[in-house]
Every structure is written in C-alpha cells, then in structure tokens.
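> pasted the sequence and its predicted model underneath.
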Amino acid sequence: MLFLQLFYTFFKIGLFSFGGAYSMFALMQDEIVYRQTLMSSAEFLNLMSLGQLTPGSTCINAATYCGYTVVHNAGMSDGMAVLGSITALIALLLPSFIIATVFCRLLMRYVKSPVMLSIMSGLRPAVVGLMLAAVSFGLFNKENFSSLDVNPWYFCVNMFILIASFIGIAFMRISPIRMICWAAFAGLMLL
C-alpha cells in the first residue's frame, strides 16, 4: 500500500510541477511533509539539500531520496527502500514523459497558434509564483536558519552565507559551484 501511495504522490507532483526544481520542491514538501506526514520537515530539508549537492537533476535526486527515506521510515529493509526510490523516481518522471511526447507532437503542429501562445503566456507568471513560494515559504524556516531567539550565532552566520551567496552569484557572477564550496567551508569554520 505504501508503494501505491508513493507512486500516486510522486505522479501527482510530476504532473503539476511547472517551472523546475523549486516549484517541484514546494509541491513535494506540501504533499510529503504536511499533507501525508511521511517524513519530518527537517528530514525533507536535509534531503532537498542533498539533492542539490549531488550531481544530476535536483528534482530527480530529491524524489529518489524521498522514496528511500519514506520506505525506510516505515521500517522496511534497505532493499525495499531502494524499491521505494525507484517507485518515486518512475512516478515523478512518467507524467513529464507522457506530456512531453504528446505536447511535442501538438507543439510542432500548432506552435504559432494564438491559443498556444496564450497558454504559454499564462503559465509563465504561475511558474514564477511557484518558484517564489518554494523559496520564501519552503526554505526560510527554523530548520535552515534557526532563529534569533534559539541560536543567534547560527542564525547570523546562516544569513551572512545566504546574503554573500546571493551577491556573489547574482552580482559578482561567481560560479555557483565555487559559492557552494565557499559556503560549506564557511559553515565548517563558523558553525
């Protein structure tokens, strides 16, 4: 039953995720952590971070880790947890595969039609909104930054790393890989 629930959940996430990883993370967190309580918020944020740090697509990595963790948390063996990873991965990718195959054929036929252009224009702001929601509500929390009340040093160091990373990538055009390495080093030295 857990595998069917995993398949359904990740199929739904894959079906309604427009805009890439950050919009998908918002849906993933809502479904897995808040609605179905299959894992804690701290576990999800750790897996999301791990998904971003490992090579490959962050969405695919996070779904794979989530599938494994959910099955492992249910008390099943590591072999079954690997099956949970595979289930989540296939379920996440299947809607994209189906939609891309169908849309590719339709897009080639109706690429210049006003209806298709209107649909694509309507999707763009929704995608930006999903990404902002994922960043603002999903990531700015006590698990990632602590709070001034609980641990002022941890909070200030994390805010410094956040601001320095943003300025470094957005304005100074420093490589994100280099910023990740520097942030890890700063965390190691300061936290």
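Sure thing, it's come through. Residues are numbered from 1 along each chain as shown.
> drop to CA atoms for contacts and neighbour counts, all remaining ones
Noted.
> contacting residues for the closest residue to F11 other than its chain neighbours?
Spatial nearest neighbour of F11, chain neighbours left out: A91 (4.5 Å); criterion: Cα to Cα, 6 or more residues apart in numbering. With contact taken as Cα atoms under 8 Å, 6 or more residues apart in numbering, A91 is in contact with 7-8, 10-11, 14.
> quick one: which of those residues is most hemmed in?
Counting neighbours by other Cα atoms under 10 Å, F10 leads these with 28 neighbours.
> M28 versus the closest residue in space to Q29 that isn't next to it in sequence, what's the distance?
Excluding the flanking residues, the one nearest Q29 by Cα to Cα, 6+ apart is F44, at 7.0 Å. From F44 over to M28 the distance is 9 Å, taken as Cα to Cα, to the nearest Å.
> settle it for me: which of those two has more neighbours?
Per other Cα under 10 Å, whichever of F44 and M28 has more neighbours is M28, with 27 against 21.
> sec struct for the more buried one, please.
Of the three states, M28 takes helix according to DSSP: H, G, I helix; E, B strand; the rest coil.
> run a quick neighbour tally on L38.
The number of residues packed near L38 is 20, by other Cα under 10 Å.
> name the nearest residue to L27, ignoring sequence neighbours.
According to Cα to Cα, 6+ apart, the nearest residue to L27 is I13 (6.2 Å).
> next, the one to line up against it:
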Amino acid sequence: MELLFSLLGNFLQVGLFSFGGGYATIPLIQEYIVEGQGWLTYQELTDILTISQMTPGPIAVNTSTFVGTRIAGFPGAVFATVGCVLPGVLMSVALYYFFRKYNGIQGVSDVLAGLRATSVGLIAAAAGSILLIALTGSSELGQGSGIGAATAGVFAGMLFMLRKWKWSPMLVMAVSGGLGALLFGVLGL
C-alpha cells in the first residue's frame, strides 16, 4: 500500500506542475520516477513513452497508466493515473471560475505569457532527452553507446518523411517499427 501512495504522491506532483500539456510532463516523470525513485531506467521510460504515443489518449495519462502498471500492476495504474489527472481537473475547474471573473486584467495575461514560454522550454527539454535516449541509449550528453548509423538513418529518414512529404504519424510508426525489426532484429545492427 505504501508503494501505491508513493505512486499517487509522485504523480500528483507531475499533474500539479505539468503546465503546457502532455509533453511537458515527460521531464517531471523522468525526474520523479527515474531519477528520484529509481523505479524505471531511462530506456524503460523511453519504451513506455513510445507505447504511450501509439495508444489513443493523452500522452500524460497513457504514460502514467503504463508506469503505474509497470511498477505496481493494475492498482498502480489506477493510483498513478488518478494522481496525474486529479490536479488538472481541480485546477481547470478553479481556473474556469477565476478567468470568468478576472477576464480582462493585464496581470493575468502576463502570467499566462510566462507560463506559455515555460511550457515551450519544458517540451524542448523533453524532446532533447527522448532524442538522446533514442539515438545513444542515455539521456546525458557524452554518455551512452554513441549514435549508430542505422539509428541515425531511421531517425533522419522518418523526420524527412514527416516534414517533406507529410506522412501520417501512424504510417511513420509502422514503417519505423518494420525497419527496427529488420535492422536490429534480423540483421542485428
């Protein structure tokens, strides 16, 4: 039971401080779950994030559910998900009434502008961590196994397909999965 309440507490913090949406939760989950508690490795978190991207629903909710399941089974999934979602629900209700009452005040707009800028920074930090883990196996610069040619090629190719030819993300994931199975499974690169 202590583990479940620890999951709840950690994900309450993630939900409470994840301004900017789902991707902004990634650095927080990394800090609390991987670095703070040591419940997962960076690679396990990256795998969970990958699966969370491919399943329907918000990435923060999916990630908290998968992390909770990995750590404490179904009860862990429930506690982690409730912890992640509850602060947002309560804040949304409170902010609805606040903004309805103080809609035209300049200070409120200034605070929101600062929060938007912070959200972009959090998302960029999360993207950088995921990119490093995917390419090198470590979230730290200069650590890990180095960038393999096959990994870099798949990354660059799929980025090109997304940006130049506007491939569907589902198609990119399917092709990437197939290439991964071929390159890393069959050919052992």
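Looks like it came in fine. This one's a predicted model, so the numbers in the text were calculated from it and none came from an experiment.
> work out the TM-score between the chains.
Scored by TM-score structural alignment, normalised by the length of structure 2, the superposition of the two chains gives a TM-score of 0.86; 177 aligned residues with a Cα RMSD of 1.8 Å.
> if we can go back for a sec, trace the residue nearest to F11 of structure 1 over to structure 2, please.
Superposed on structure 2 with TM-score structural alignment, A91 of structure 1 falls opposite G83.
> mind checking the SS state of that match?
Taking three-state DSSP, the label given to G83 of structure 2 is helix.
> neighbours of L179 of structure 2, how many?
L179 of structure 2 is flanked by 16 other residues according to other Cα under 10 Å.
> return the distance of stretch 147-159 of structure 1 from the chain's centre.
24 Å (Cα atoms, centre = their mean, to the nearest Å).
> list the buried residues for that stretch?
By neighbour count on 16 or more other Cα atoms under 10 Å, the buried set for stretch 147-159 of structure 1 is 154-155, 157-158.
> sorry, back to before: how near is the residue nearest to Q29 of structure 1 to G122 of structure 1?
31 Å.
> go on, V70 of structure 1?
With distances taken as Cα to Cα, V70 of structure 1 is found 35 Å from G122 of structure 1.
> what about the two, which has more around it?
The residue with more neighbours, out of V70 of structure 1 and G122, is V70; 23 against 11, by other Cα under 10 Å.
> that one reaches M39, doesn't it?
Yes: the criterion here is Cα atoms under 8 Å, and V70 of structure 1 meets it with M39 at 6.4 Å.
> how much space separates P125 of structure 1 from I119 of structure 1?
11 Å.
> should've said S40 of structure 1
36 Å.
> between the two, which one's more packed in?
Taking neighbours as other Cα under 10 Å, S40 of structure 1 and I119 compare with S40 leading, 13 against 10.
> okay, and whatever residue of structure 1 lines up with G114 of structure 2 sits in which element?
Per TM-score structural alignment, the equivalent position to G114 of structure 2 in structure 1 is G122. In this structure, G122 of structure 1 sits in helix 114-133 according to DSSP states H and E.
> so what's the spatially most central residue of structure 1 closest to, chain neighbours aside?
Centroid check for structure 1 by Cα atoms, centre = their mean gives F25 as the closest residue, at 3.0 Å. Excluding its sequence neighbours, the residue lying closest to F25 of structure 1 (Cα to Cα, 6+ apart) is A134, at 6.4 Å.
> next, count neighbours for the one you found.
Neighbour tally, A134 of structure 1, other Cα under 10 Å: 21.
> any idea what it aligns with in structure 2?
With TM-score structural alignment as the criterion, A134 of structure 1 matches A126.
> any idea how far the residue nearest to F11 of structure 1 is from K112 of structure 1?
Going from A91 of structure 1 to K112 of structure 1 by Cα to Cα gives 32 Å.
> what do you get for L123 of structure 1?
Counting by Cα to Cα - L123 of structure 1 and K112 of structure 1 are separated by 16 Å.
> and the aligned partner of I48 of structure 2 in structure 1, what element?
Aligned against structure 1 by TM-score structural alignment, I48 of structure 2 finds its counterpart in L47. L47 of structure 1 is part of helix 41-53, with elements assigned from DSSP H and E.
> what's that helix packed up against?
helix 58-73, helix 142-145 (3 or more Cα pairs under 8 Å, 6 or more residues apart in numbering; DSSP states H and E).
> pick the one among the buried residues of stretch 147-159 of structure 1 closest to M108 of structure 1.
N158 (46.9 Å; Cα to Cα).
> residue in structure 2 paired with the closest one?
For N158 of structure 1, the residue aligned by TM-score structural alignment is T151.
> my guess is its match meets L132, correct?
No: the pair T151 of structure 2 / L132 is not scored as a contact, 11.3 Å apart, by Cα under 8 Å.
> state the distance from I48 of structure 2 to P87 of structure 2.
22 Å.
> ditto for G104 of structure 2
Look at G104 of structure 2 and P87 of structure 2: by Cα to Cα, they are 25 Å apart.
> the two: who's more crowded?
P87 (18 against 10).
> what's the angle between whichever strand or helix holds that one and helix 42-54?
Using DSSP H and E, P87 of structure 2 sits within helix 59-101. Going by axes from the mean of the first three to the mean of the last three Cα atoms, to 10 degrees, helix 59-101 of structure 2 is angled at 60 degrees with respect to helix 42-54.
> re earlier: for the closest residue to the match of N158 of structure 1 other than its chain neighbours, list the residues it contacts.
Distances taken as Cα to Cα, 6+ apart put L135 closest to T151 of structure 2, at 6.2 Å, once the chain neighbours are dropped. Residues counted as contacts of L135 of structure 2 (Cα under 8 Å, 6+ apart) are 146-148, 151-152.
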